[in-house]
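>>> Sequence first, then the predicted structure:
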Amino acid sequence: MGGELIYQTHDGQASVGCSIFADRADIRHQLQEDCDSAGLSVSHSGPLSSLREMLGARLGEIIFIDCPEIDAMRLASLAEMDMYAQRSGARLLISTSLAALNDVFACVDQSDPQMLVEAGRAERIVAMGQALADWRMSGVREWSEHDRMTLLRLSEEVTGLAQRLDQFGLPAPQADHTNSAFSFGEAEAGKKAGRAQRPALPDARLVRQIIQQRQARARFFDAGLFADPAWDMLLDLTAARVEHQRVSVTSLCIAADVPPTTALRWISQMTESGWLQRVADDQDKRRAFIDLSDKAADAMACYFADQQIGGSLI
């Protein structure tokens, strides 16, 4: 992968640029090496304290922020960078910790950043590749729902492979955006039934029982054999809605029963596809929750009604 990666502009060609903000020197060094290997032009690399003063500069098409710990200054900087990315069209990648996830998630609601939780080097490489692919494709056409879900499935496979290769010091593979049979389409019942006619959501106790049955399988089988984060999150949010409980992004990641970064990818794509929605806390603007959209609530209600709410629903 020699040389700089370039793209065509109306004035000719320009290198694809990126910026790195990380307090941990080893992370900055790794990211610098990985960007150089990928042919990206690093326009800035420095600690988080330099983030706000750089907002007026050209930061490039990909901006990586490593923020495992938060305070008022870091949260304010993230919020400003989120708005900058939304205005400029840059792809924002944020690496954080599970402990800081709720606070970080709440303050970045403009640019739909790609978020990583306690990510290793291989996962960061894959995330940069996905951000670059997303940025390049955005200049050509809008992503369809099928495209987004195909990329999500493919990213999961590539991330898992990259993590295994990373253990042996081998280079991570590049994602190939191919077609997939996977489709996260509208539920037929949800199409036919208007919200006023939809059945009631099921008893939360039944949904919690289904969740427990699904989790019990991990005692006897490899948990990855049954990984289905979208359905696990929909079940958890359905029960929470009936119970009038709010669900934080950290809680939903746990409910998904997959690594937090994978869960965040699903949350982002399901939100963009209209199945989930981000809900701000009226009492505390620094907090945000995840809820079913009306479309998803309709579909879940119709699904359970169609299944006669049987005890074998797992």
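Perfect, thanks for sending it. Numbering: from 1, shown residues only.
>>> all contacts plus neighbour counts: C-alpha atoms, from now on.
Will do.
>>> For the helix or strand encompassing residue 216, buried residues please.
Using DSSP states H and E, residue 216 sits in helix 204-216. Neighbour-count burial for helix 204-216, counted by 16 or more other C-alpha atoms under 10 Å, picks out 204, 207, 208, 210, 211, 214.
>>> Likewise for stretch 246-259?
Going by neighbour count (16+ other C-alpha under 10 Å), the buried part of stretch 246-259 is 246, 247, 248, 249, 250, 252, 253, 255, 256, 257, 258.
>>> okay, how far is it across it, tip to tip?
21 Å (C-alpha to C-alpha, to the nearest Å).
>>> One more to weigh against that first structure:
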Amino acid sequence: MNNDTVVGLMKELTATLSAVAGEFDKRIAAVVEPVEETDDEGPSSGALIARANALLAERRLRRQHLPAELFHEPAWDMLLALFVAADDPQPMNIKALVAMADAPVTTSQRWIEHLYKLRLIDRVIDPADRRRVEISLSAIGQDSVTSYLRAVAKM
């Protein structure tokens, strides 16, 4: 495969991913409502974090044994990584989050922007170094991932 073919395939993939993100923007409601809590809280936050860590590890392991393009969901990897990082005193920056997504930088940055538009993540500029942007789950993002992990635990 020559360089022109690879470049053409990369451009086609980028255009497709942009179209998918655009379609998500069109379909999403103006506000993403957090799922209501039930009386049965389910697993502890520690158990949910352990489950999220296990999901991340399973996803990495899958890519070691099967073609990575079969399981390309950078947004989900980012949400799980941010959920796990919520208890970490070190803030997550864009560079670390991109590394967790196991996707090209430009693709990851597009997904970060999309997650921000969906109000699932918050971005804060580091006052000490304005080039650094810290990323965290928003309250809506935290509630959504927690709700998902609790629902999976009940299965």
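Alright, I've got the coordinates. Everything numeric in this text was worked out from a predicted model, so none of it was measured.
>>> Tell me how the two chains score on TM-score.
The TM-score (TM-score structural alignment, normalised by the length of the second structure) is 0.71; 144 aligned residues with a C-alpha RMSD of 3.8 Å.
>>> Would you mind giving the buried residues of stretch 246-259 of the first structure as JSON lines with secondary structure added?
Shown next, in JSON lines, are these (DSSP: H, G, I helix; E, B strand; the rest coil):
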{"residue": "246", "secondary structure": "coil"}
{"residue": "247", "secondary structure": "strand"}
{"residue": "248", "secondary structure": "coil"}
{"residue": "249", "secondary structure": "helix"}
{"residue": "250", "secondary structure": "helix"}
{"residue": "252", "secondary structure": "helix"}
{"residue": "253", "secondary structure": "helix"}
{"residue": "255", "secondary structure": "helix"}
{"residue": "256", "secondary structure": "helix"}
{"residue": "257", "secondary structure": "coil"}
{"residue": "258", "secondary structure": "coil"}
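>>> which of those residues sit farthest apart?
246 and 258 (20.6 Å; C-alpha to C-alpha).
>>> Aligned to residue 251 of the first structure, what sits in the second structure?
In the second structure, the residue matched to residue 251 of the first structure (TM-score structural alignment) is residue 96.
>>> Against the first structure, what's the mean shift for whichever strand or helix holds its match, could you check?
Using DSSP H and E, residue 96 of the second structure maps to helix 94-101. Its aligned residues in the first structure lie a mean 1.1 Å from helix 94-101 of the second structure after superposition (mean C-alpha distance after the TM-score superposition for the first structure).
>>> Can you work out which other helices and strands pack against that helix?
helix 74-85, helix 105-117, strand 133-137 (3 or more C-alpha pairs under 8 Å, 6 or more residues apart in numbering; DSSP states H and E).
>>> who's in contact with the residue nearest to the spatial centre of the second structure?
By C-alpha atoms, centre = their mean, the second structure has its centre lying nearest to residue 78, at 2.5 Å. Counting by C-alpha atoms under 8 Å, 6 or more residues apart in numbering, residue 78 of the second structure touches 97, 98, 100, 101.
>>> What's it aligned with over in the first structure?
Under the alignment (TM-score structural alignment), residue 78 of the second structure maps onto residue 233.
>>> and stretch 116-129 of the first structure, how far out from the chain's middle?
Distance of stretch 116-129 of the first structure from its chain centroid, counting by C-alpha atoms, centre = their mean, to the nearest Å, is 12 Å.
>>> buried residues in it?
116-119, 121-129.
>>> Could you dump these into JSON lines with distance to residue 64 of the first structure and secondary structure added?
Compiled in JSON lines, those are given as follows (distance: C-alpha to C-alpha, whole Å; DSSP: H, G, I helix; E, B strand; the rest coil):
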{"residue": "116", "distance to residue 64 of the first structure": "11", "secondary structure": "strand"}
{"residue": "117", "distance to residue 64 of the first structure": "13", "secondary structure": "strand"}
{"residue": "118", "distance to residue 64 of the first structure": "14", "secondary structure": "coil"}
{"residue": "119", "distance to residue 64 of the first structure": "13", "secondary structure": "coil"}
{"residue": "121", "distance to residue 64 of the first structure": "13", "secondary structure": "helix"}
{"residue": "122", "distance to residue 64 of the first structure": "15", "secondary structure": "helix"}
{"residue": "123", "distance to residue 64 of the first structure": "13", "secondary structure": "helix"}
{"residue": "124", "distance to residue 64 of the first structure": "9", "secondary structure": "helix"}
{"residue": "125", "distance to residue 64 of the first structure": "11", "secondary structure": "helix"}
{"residue": "126", "distance to residue 64 of the first structure": "13", "secondary structure": "helix"}
{"residue": "127", "distance to residue 64 of the first structure": "10", "secondary structure": "helix"}
{"residue": "128", "distance to residue 64 of the first structure": "8", "secondary structure": "helix"}
{"residue": "129", "distance to residue 64 of the first structure": "12", "secondary structure": "helix"}
